[in-house]
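Asks: Sequence and predicted structure, then a few things I'm wondering about:
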Amino acid sequence: MKWLFDLKPKRSIKDWKRRDKIFFVAIVLLITFNICIGSGLIHSPFYVNITSSAPMGVYMISNDQELKPNVFVMVKENHRLEQFYGSKRPPQLLLKHIAGMPGDIMTVTDSDVRINTESYPTLSYTSNGMPLQHLPNGIYTLSSDEYFVANIPIRSYDSRYFGPVKRDEIQSVVTPVWLFGEGVVEFVNQWENAKNS
């Protein structure tokens, strides 16, 4: 009698182990590539994000380098970030979106930072229990070369804590190529809004 379904596995355990090894090597190579790009050892038109502060995936440096609301940019780390990341680590690039432009009004309270009408909640501690200090309470206007950069996740370390970034701290505008993980839908919606504005 001929069975309608073949219940035998199509691949052996050895095949699965080989596939897992290839996947592991590919991930290690991507991480190494990302570190080399972030530290400036090599230059590439691509950036691989492996942090949870923005959707994980591959981004490409855009031909259009115009800074406008909701575009996504690579921001250079600076001395203000050392208190959070530590000075022992080599400088990295941070993936953020532009939430505030020169001339925008920034209102800082104990619970959030508002850029025009958009609210970005603040935290007192990181997920590791490290204290976080947001900007001093008050109303500020972004100067002609200042940009407020942020991300959707509340745990993103961004301008809520280290303040606006200067134009020369923004390395490039990027566009997503391949994304995965949490926050992809919100991220793509922001990116589409930026393209249409």
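Replies: Sure, I can see it. Nothing here was measured: the structure is a model prediction, and the numbers come from that model.
Asks: going forward, measure contacts and count neighbours with C-alpha atoms only.
Replies: Fine.
Asks: Would you work out how far apart the start and end of stretch 104-119 are?
Replies: In stretch 104-119, first residue to last residue: 13 Å (Cα to Cα, to the nearest Å).
Asks: chain center to it: distance?
Replies: Distance of stretch 104-119 from the chain centroid (Cα atoms, centre = their mean, to the nearest Å) equals 20 Å.
Asks: Run through who's touching it.
Replies: The contact list for stretch 104-119 (Cα atoms under 8 Å, 6 or more residues apart in numbering) reads 99-100, 120-123, 135-142, 160.
Asks: mind running it again at 7 Å?
Replies: 100, 120-122, 135-142, 160 (Cα atoms under 7 Å, 6 or more residues apart in numbering).
Asks: Which of those fall in strands?
Replies: Among these, the members found in strands (DSSP state E) are 100, 120-121, 138-141.
Asks: List only buried entries from those residues.
Replies: Among the ones in strands among the contacts of stretch 104-119, the ones that count as buried by 16 or more other Cα atoms under 10 Å are 100, 120-121.
Asks: Which strand in this structure has the most residues?
Replies: Scanning the chain for the strand with the most residues, using DSSP E, yields strand 170-180.
Asks: take the one below as the second:
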Amino acid sequence: MTRKKKAFILFLIIFSFVYIIKTIAKDYTITITESLPLGIYKLTEAKDIKVGDIVQFTPSKEEMELIYYRGYLPRYAKTLLKEVAADYSNRNEIEIRQDVFFKLLYVSGKNYGPILKKDSNGREIEKINLDELKPKNNSEYLLLSPHMKSYDSRYFGLIRKDQILKKAELKIKF
């Protein structure tokens, strides 16, 4: 077998391997922050979104630039995963309670943790008021994480249905 033929066969094997991995991997994502349990999540069609679902979404361009600028995520991360804490059906169950030290965000009795004034590097975080956290129609969602330092809807606001790409389900926990 000639050298060119061997190189071509090697190229075909590598190309086939990469193609197979990319085809399989498009339906999975890996969390790299502690906002949700670290692991591999299977992605499925984002239909019939309800409270409690975990969704993959794209924040606004401005929010992604802030996320990159502050180093919350590396630039190769193009989407986020968060839990749907509220939709229009439970919008009136969103409340802020004053603790001894913090304002705590509750949704349907579940404590999602404090609304912080500063991030972990001491930089100011712009927060949103209670009315801005309440979905105003069936195509808006409050996406949160119970992790204390999660950058989520309490800071960037509601997410529209058209920003949600997929539903996610944890398959392998690290």
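Replies: Yes, it's here. Since we're looking at a predicted model, the values are computed, not measured.
Asks: picking that back up, now render the ones in strands among the contacts of stretch 104-119 of structure 1 as CSV, adding distance to Trp16 of structure 1.
Replies: What follows is these, written out as CSV (distance: Cα to Cα, whole Å):
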residue, distance to Trp16 of structure 1
Gly100, 48
Tyr120, 44
Pro121, 44
Gly138, 58
Ile139, 58
Tyr140, 57
Thr141, 57
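Asks: Those: which two are farthest apart?
Replies: Using Cα to Cα, these reach their maximum pairwise distance at Pro121 and Thr141, which is 18.9 Å.
Asks: in structure 1, which spans are helices?
Replies: Assigned by DSSP state H, the helices in structure 1 fall at 13-38, 82-85, 159-162, 184-196.
Asks: Mean neighbour count, these: which tops it?
Replies: Neighbour counts (mean count of other Cα atoms under 10 Å) averaged over each of those peak at helix 159-162, with a mean of 22.
Asks: and that one, how far from structure 2 on average?
Replies: Following the fit onto structure 2, the mean deviation recorded for helix 159-162 of structure 1 is 0.5 Å by mean Cα distance after the TM-score superposition for structure 1.
Asks: Counting by contacts, list what that helix packs against.
Replies: Taking 3 or more Cα pairs under 7 Å, 6 or more residues apart in numbering; DSSP states H and E as contact, the helices and strands that helix 159-162 of structure 1 lies on are strand 146-150.
Asks: which residue numbers in structure 2 go with the strand it packs on?
Replies: Strand 146-150 of structure 1 lines up with residues 140-144 of structure 2 when matched by TM-score structural alignment.
Asks: again with stretch 14-30 of structure 1
Replies: Counting by TM-score structural alignment, stretch 14-30 of structure 1 has no counterpart in structure 2.
Asks: circling back: how about the helices of structure 1 in JSON lines, adding distance to Asp104 of structure 1?
Replies: Listed next are these as JSON lines, based on distance: least, Cα to Cα, whole Å:
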{"stretch": "helix 13-38", "distance to Asp104 of structure 1": "30"}
{"stretch": "helix 82-85", "distance to Asp104 of structure 1": "26"}
{"stretch": "helix 159-162", "distance to Asp104 of structure 1": "14"}
{"stretch": "helix 184-196", "distance to Asp104 of structure 1": "17"}
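Asks: How are the strands of structure 2 distributed by residue range?
Replies: 28-30, 39-45, 54-57, 80-86, 94-98, 103-107, 110-114, 140-144, 159-160, 164-173.
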